[in-house]
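Enquirer: Please work out how this folds:
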Amino acid sequence: TSGSRDTDKEKYKDFTFDHSYWSYDADDHNYASQEE
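Expert: Model prediction:
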């Protein structure tokens, strides 16, 4: 069914956004910096 496919797509989008958020907030301790 197309319904379940849309659900999986939304889950993936939410995960990607959540992962990117931590790398975006430079003031957070979880910030993924390229610097040593």
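
Enquirer: hey, let's count contacts and neighbours off CA atoms from now on
Expert: Fine.

Enquirer: which secondary structure element contains residue 3?
Expert: For residue 3, the host element (DSSP states H and E) is helix 2-24.

Enquirer: In that helix, which residues are buried?
Expert: Going by neighbour count (16 or more other Cα atoms under 10 Å), the buried part of helix 2-24 is residue 22.

Enquirer: Summarise which helices and strands that helix is packed against.
Expert: Judged by 3 or more Cα pairs under 8 Å, 6 or more residues apart in numbering; DSSP states H and E, helix 2-24 is in contact with no other helix or strand.

Enquirer: To compare against the first, here's the next sequence to fold:
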Amino acid sequence: MEGLNFTNKAQKIIVNAQNIAREMGQQHIDALHLL
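Expert: As a prediction, the model looks like this:
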């Protein structure tokens, strides 16, 4: 994922959501992971 257009805070949120999805055995991010 290109992160050049995101702020540092948004990038951290996206990475955290990716980690949550991965821990749950999912391959994509849903809105629920971002909340």
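
Enquirer: Setting aside sequence neighbours, what's the nearest residue to the most centrally placed residue in structure 2?
Expert: The residue lying closest to the centre of structure 2 (Cα atoms, centre = their mean) is residue 14, at 2.7 Å. Sequence neighbours aside, residue 34 is the residue nearest to residue 14 of structure 2 in space, at 7.1 Å (criterion: Cα to Cα, 6 or more residues apart in numbering).

Enquirer: Quick one: residues contacting the one you found.
Expert: Residues near residue 34 of structure 2 by Cα atoms under 8 Å, 6 or more residues apart in numbering: 13, 14, 17.
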